[in-house]
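Peer 1: quick one, fold the following:
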Amino acid sequence: MNKSKFIATLIIFLIRLVSKLSLRWAQRLGGWLGSLTWRCNAGPARVTRTNLQRCFPEKSEAEINALGAASMRETGKVAFETGAVWEWPAEKTLSLIKSIDGEHLIKEAEEAGKGLILLAPHLGNWEVAGLFFAARYSMAALYQPPKIEELDDYMRAVRERNGSELVPANKRGVMRLFHILRDQGVIGILPDQEPELSGGVFAPFFGIPANTIKLVSKLIERTGAKVLCVYAKRLPEGEGFVMTVRPVAADIYSEDLDVSAAALNATVEACVRETPEQYQWEYKRFKRRPDGERHFYD
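Peer 2: Down below sits the predicted model:
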């Protein structure tokens, strides 16, 4: 067995092991691991601190420390929740969603009779959000294969078990998204991942130029699809989640790419500010910089 296959086997074993826990205990263990990561000032903690200092310059060092520690606890919970989301029967996982905040927005989008783009940022538990909408719609989502190739089959199987279609993040996959929207279908996109420079445009995110995906703006322009922002907000003490649906900034429908991309980031930022501790701050969101700007994470 080669090294990557061994690692993949071990990861799948651990996910299945954690799935034997209740949600409350999984979150407790994940929160503990996140706290340890913060106290040890490990790599994810350092990136989190950098992002928080840049995005919340008005906060004191004590406030940054408190938010950073809370964020790492929530990130640990995401990791340990994976066992439940991927291994439990879909009906059991969906029972964790206790309410829907903004359900009327979904109904309004349905009544418009057009395609629907769901923006699902790395906030709360995006896997729960994906499962929720896949259970309601014939849905497709952009898919980036994992770095460990041997995990690909497993991740596809657990994500597609409820009927969701995974579309590769390449030219062929993008064309598939256009066709789905033109047929009044539903697609899901992670709007806060850094694209390649050729696929992005710099737009403000928390006041900082961030390399932002162009695809959403192009899909809207060519299909007239409606857009909503969604996330599964984690409730305390393992009580479950609130499926949260928010409107997008109106300018996201602008034909001006820069204006549309800025509105996309403003939409995500508004959601993050509702529950900042549940955002994935350890992601290097500002890794690529405009020409002449120094990298943040050196």
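
Peer 1: please count neighbours and contacts with C-alpha atoms only from this point.
Peer 2: Noted.

Peer 1: in terms of helices and strands, where is residue 11?
Peer 2: Using DSSP states H and E, the element containing residue 11 is helix 3-18.

Peer 1: second input sequence below; structure requested for side-by-side comparison:
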Amino acid sequence: MLGRIGVALAIAFLKFLAIIPYGITARFGDGLGWLLYQIPSRRKRIVHTNLKLCFPEWSDEKREDIAQKHFRHAIRSYVERSVQWFGSAKKLEKLIQVDSAVDLTDPDLPPTLFLGLHFVGIEAGSIFLNYSLHRRCGSLYQPFSNPQIEELAKAQRARFGADMASRADSARIVLRWLRDRKPVMLGADMDYGMRNSTFVPFFGIPTCTLTAVGRLAKTGRAQVVPFIGEVLPDYKGYRLKIFEPWDNYPTGDDEADARRMNAFLEEQIPHMPEQYYWVHKRFKTRPPGEPGFY
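Peer 2: Now for the predicted structure:
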């Protein structure tokens, strides 16, 4: 765990990276990711395990290529928190393109859950979605192990008018936000254990998947709008892609609604497989009696 001095130095370094040209920061993160990929590590093994499970038809050469590209993207995404957390609104406007099927400035926007999918650009996408809404919104977060970093992340993620709430304490808060017509941003495509989850296929593998999105949408009478933060090539920034609201959702069937999210991911990931968050143990929780993958 980082001590107070270590955290202070890390924050100072992030603030420095935020004021230098973005291309330099991005290239530094990319190079650091390449370097760290050369070192055997648990996260590197997780990436390879996930890719082998989801794409067994790929050759070893292709899997290695995507794994290395993803590792570079993942490390780069941590470095680029500097720009996302401390860069000015004007700088973010220059770096992030918005491609939205929803009018984000509509004063009559119905109760909406914006579902962030865990591609490496999710941090940039979430922060700029908050900025682009031009109104207060709610945002859920996964707590950090270091309390100083958690307070920093909450403050910087909230700087364009977001009310923050921990994912563990979220249900009643989210429903209150929806009643107040606040758009709510949340992520659900990770393994958070069996609580409020079910096993549904993801690339053909029974995968522990949250059911909260469908149930919150049903109770809060909200539409669900997925979004993806895409890292653009040649260090040109990001694209925030906001999709049409899901039709006929929720159905009231927890398994069918959870499967809808995984099926949507299965459609989107092949467009940029190196950018999905493979460093996460997506298949950590297994059905009873089934051996683990990691």
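
Peer 1: list the buried residues of the helix holding residue 11 of the first structure.
Peer 2: Buried residues in helix 3-18 of the first structure, counting neighbours by 16 or more other C-alpha atoms under 10 Å, are found at 8, 15-16, 18.

Peer 1: what of stretch 230-238 of the second structure?
Peer 2: Across stretch 230-238 of the second structure, burial judged by 16+ other C-alpha under 10 Å covers 230-231, 237-238.

Peer 1: residues in the first structure aligned with that stretch?
Peer 2: Stretch 230-238 of the second structure corresponds to residues 233-241 in the first structure, going by TM-score structural alignment.

Peer 1: now what about that stretch, what contacts it?
Peer 2: Residues from elsewhere that reach stretch 233-241 of the first structure (C-alpha atoms under 8 Å, 6 or more residues apart in numbering): 23-25, 27, 96-99, 123-125, 232, 242-244, 275, 278.

Peer 1: about what we covered before: now the helix holding residue 11 of the first structure on the second structure. Mean distance?
Peer 2: Its aligned residues in the second structure lie a mean 2.8 Å from helix 3-18 of the first structure after superposition (mean C-alpha distance after the TM-score superposition for the first structure).

Peer 1: what does that helix contact?
Peer 2: 26, 80, 82-84, 87, 148-151.

Peer 1: need the max-distance pair from those residues.
Peer 2: Taking C-alpha to C-alpha, the two most distant members of the contacts of helix 3-18 of the first structure are 26 and 149; they sit 26.3 Å apart.

Peer 1: out of the two, which sits in the more crowded spot?
Peer 2: Higher neighbour count among residue 26 of the first structure and residue 149: residue 26, with 24 against 11, using other C-alpha atoms under 10 Å.

Peer 1: centroid-nearest residue for the second structure?
Peer 2: Closest to where the C-alpha atoms of the second structure average out (C-alpha atoms, centre = their mean) is residue 118, at 3.2 Å.

Peer 1: ranges for the helices of the stretch 51-200 of the second structure?
Peer 2: Taking DSSP state H, counting those that start in this stretch as the test, the helices found in the stretch 51-200 of the second structure are 60-79, 81-86, 89-95, 122-133, 147-157, 171-179.

Peer 1: rebuild those as a markdown table, extending it with distance to residue 101 of the second structure.
Peer 2: A markdown table is the format used below for the helices of the stretch 51-200 of the second structure (distance: least, C-alpha to C-alpha, whole Å):
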| stretch | distance to residue 101 of the second structure |
| --- | --- |
| helix 60-79 | 25 |
| helix 81-86 | 23 |
| helix 89-95 | 19 |
| helix 122-133 | 13 |
| helix 147-157 | 24 |
| helix 171-179 | 21 |
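
Peer 1: out of the ones you listed, the one nearest residue 105 of the second structure is which?
Peer 2: For these, the distance to residue 105 of the second structure is smallest for helix 122-133, at 5.8 Å, taking C-alpha to C-alpha.

Peer 1: list the buried residues for that closest one?
Peer 2: Here helix 122-133 of the second structure shows 122-131, 133 as buried, counting by 16+ other C-alpha under 10 Å.

Peer 1: repeat that for stretch 258-268 of the second structure.
Peer 2: Neighbour-count burial for stretch 258-268 of the second structure [16+ other C-alpha under 10 Å]: 258-262, 265.

Peer 1: repeat that for stretch 241-256 of the second structure.
Peer 2: Per 16+ other C-alpha under 10 Å, stretch 241-256 of the second structure contains these buried residues: 241-243, 245, 249-250, 254-255.

Peer 1: likewise for stretch 281-296 of the first structure?
Peer 2: Neighbour count says stretch 281-296 of the first structure has 281-286, 288-289 buried, by 16+ other C-alpha under 10 Å.

Peer 1: which one of the residues you listed is nearest residue 227 of the first structure?
Peer 2: residue 285 (22.2 Å).

Peer 1: quick check, that closest one in contact with residue 194.
Peer 2: Yes: the pair residue 285 of the first structure / residue 194 is scored as a contact, 6.4 Å apart, by C-alpha atoms under 8 Å.

Peer 1: which residues does the residue nearest to the residue nearest to the centre of the second structure when sequence neighbours are not counted contact?
Peer 2: Residue nearest to residue 118 of the second structure in three dimensions, not counting chain neighbours: residue 277, with 5.7 Å by C-alpha to C-alpha, 6 or more residues apart in numbering. By C-alpha under 8 Å, 6+ apart, the residues touching residue 277 of the second structure are 70, 74, 118-120.
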